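Q: let's see this in three dimensions:
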Amino acid sequence: MQEPRFHAVIADDHAIVRAGLRIALETPGTVVSEGIAVVAEANDGLQAIAAVRRHRPSLLLLDVQMPLAGGLEVFVEARRWSPDTRVVILTGVSSVGKIGELVASGVDGLFSKSEDHDELIAKLPNILSGQRHIAGRFEEMLRDAPAPPLLSDRERQTLNLIVSGRSNREIGETLGISAKTVDRHRTNLMKKLDVHSVAQLIAYALREGLIDPSVEL
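A: Below you'll find the predicted structure:
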């Protein structure tokens, strides 16, 4: 029996999703003629990073909303430990802000969890050969949507801490800035996002995927 040419890691916090992806990848003749073998599964972001470090897989199929470490954090670590691994994001997120962030990050593939596996399976050979593919529905979404507001790194850090329920003083201590500076960041965030209360700010951030999904609420 021919040894599979490609090895994959599947990272998703739902066992049924991992099982379905494993079947789709390992069924003979459905992906690439040389075959794909799944060498590890992970149900949280830290397990995903560890699996990539250990196996240096050809392919990482990654859910963007993972416990302990979010998909983008896993992606950055995967690039650091295994630069040749092709990273394909699977997401149920439909906010323009988060999709734009994922595309800008440089992931090799981006597919919707709400669709069947047909497009993913059809495009995997191209992705494994070095091409990039963004699902058509996401390309249309980004083409038709207005440009999302750009947040500075400090504003994004502040937003994450606001969502986690920290006070201005606590945020300032965490970031090493004054409470007054935190209040200025909070005011700028509300202006940029066109909201008028902290509750609206948090709701907008969660809806549009502007925060780290691993943040503790």
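
Q: please make it C-alpha for all contacts and neighbour counts, starting now.
A: Will do.

Q: if you count neighbours, what's buried in the helix or strand containing L21?
A: Per DSSP states H and E: L21 is located in helix 15-26. Residues of helix 15-26 classed as buried by neighbour count (16 or more other Cα atoms under 10 Å): R18, L21, R22, A24, L25, E26.

Q: second chain to compare with the first, below:
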Amino acid sequence: MTTTPAHVLVVPARAPQRTRGEVHVLIGRGDTPAVYQRFADRLAADGYAVHVRPDAVTTAVRADGDVPQIVIGIDAGAIRAADIARVDPSAIDAVVLVGLPGPDDPDSSALTAELEIEARASCPTQQGRLRDSAIITAGQLIADLPPSVASGTIDVPVLALHGEDDRVSPLDTADGRYRQLGIDHLTVVESGRHDVLNSVHHRTVAASIVSFLEQVRHDGRAPLAQRSLSAEAIR
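A: Predicted coordinates for the structure are as follows:
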């Protein structure tokens, strides 16, 4: 029996019969695509083809000109996603940034294996998966971040998501990084940690992303990206 290499692609269990868009997920430090299988299944159930790709991808991703192309980046993958949006905005139709890290984040070297799991995800089910399987490489959240290859603001529709309790990339330090990208509003996930796609509110997060993608499909606008950091948070 052949299997898809874990670092290349996740094929959702429920592949969409009619593709409403192509979603390219760029993973973070220590992640494998299996971390995002549940998230990929949810988006596939709404008609989106989801490809989970190594975070080193920086090239254009457009493969099918008939459907929107969206890049979602988590952790180091968020840096790559922002670079794609700034270097080649014609390659994508929208971008979602999750837990954007930076060099001014606090030193996480004191994280034990158990503390790292708790820092990654607030969902108990996901924490159990991280403890009982080899879907992450422990200790990588302190690895060096990839250098950004671009500067300036993002000109495509963008949804920025960040955990209220992110210990790896604390909200108060991450806020300035989003603003440097021209993002004035941030959707904060209550009780969310570094990976809000696997937070206790992961269903609401996935639904918010689908709503964002549907707005991009219909008219290229993304009102969810206008949620005020101080006015509204995902609960």
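
Q: list the TM-score for the superposed pair.
A: The TM-score (TM-score structural alignment, normalised by the length of the first structure) is 0.46; 129 aligned residues with a Cα RMSD of 3.7 Å.

Q: for the helix holding L21 of the first structure, name the packing helices and strands.
A: Helix 15-26 of the first structure sits against strand 6-11, strand 36-42, with contacts defined as 3 or more Cα pairs under 8 Å, 6 or more residues apart in numbering; DSSP states H and E.

Q: now the longest one against strand 6-11, angle please.
A: Between strand 36-42 of the first structure and strand 6-11, the angle comes out at 30 degrees (axes from the mean of the first three to the mean of the last three Cα atoms, to 10 degrees).

Q: can you name the element that comes right after strand 36-42 of the first structure?
A: Following strand 36-42 of the first structure in sequence, per DSSP H and E, is helix 45-55.

Q: quick one: R207 of the first structure and R143 of the first structure, what's the gap?
A: Computed as Cα to Cα, to the nearest Å, the R207 of the first structure to R143 of the first structure distance reads 20 Å.

Q: more neighbours: which of those two?
A: Higher neighbour count among R207 of the first structure and R143: R207, with 16 against 11, using other Cα atoms under 10 Å.

Q: wasn't the more buried one part of a helix?
A: Yes - according to DSSP: H, G, I helix; E, B strand; the rest coil, the state of R207 of the first structure is that of a helix.

Q: I49 of the first structure: which of the buried residues of helix 15-26 of the first structure is nearest?
A: The closest of those to I49 of the first structure turns out to be R18 (Cα to Cα; 16.2 Å).

Q: so which of the buried residues of helix 15-26 of the first structure comes closest to I127 of the first structure?
A: Among these, L25 lies closest to I127 of the first structure (Cα to Cα), at 13.6 Å.

Q: contacting residues around the closest one?
A: Residues near L25 of the first structure by Cα atoms under 8 Å, 6 or more residues apart in numbering: V31, I36, A37, V38, I121.

Q: give me the nearest residue to the fourth one, chain neighbours excluded.
A: Just to be clear, that refers to V38 of the first structure. A8 (4.6 Å; Cα to Cα, 6 or more residues apart in numbering).

Q: report the contact partners of that neighbour.
A: A8 of the first structure touches I36, A37, V38, V39, A40, P57, S58, L59, L60, L61, counting by Cα under 8 Å, 6+ apart.

Q: okay if I get those as a markdown table plus distance to K180 of the first structure and neighbour count?
A: Listed next are the contacts of A8 of the first structure as a markdown table, based on distance: Cα to Cα, whole Å; neighbours: other Cα atoms under 10 Å:
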| residue | distance to K180 of the first structure | neighbour count |
| --- | --- | --- |
| I36 | 54 | 24 |
| A37 | 54 | 20 |
| V38 | 51 | 19 |
| V39 | 50 | 14 |
| A40 | 48 | 18 |
| P57 | 47 | 24 |
| S58 | 48 | 20 |
| L59 | 46 | 24 |
| L60 | 43 | 26 |
| L61 | 43 | 21 |
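
Q: and the longest helix seen in the second structure, what other elements does it pack with?
A: What stands out as the longest helix in the second structure, according to DSSP state H, is helix 202-219. Helix 202-219 of the second structure sits against helix 37-45, with contacts defined as 3+ Cα pairs under 8 Å, 6+ apart.

Q: so what does the helix it packs on touch, helix or strand wise?
A: Right, helix 37-45 of the second structure is packed against strand 48-53, helix 202-219 by 3+ Cα pairs under 8 Å, 6+ apart.
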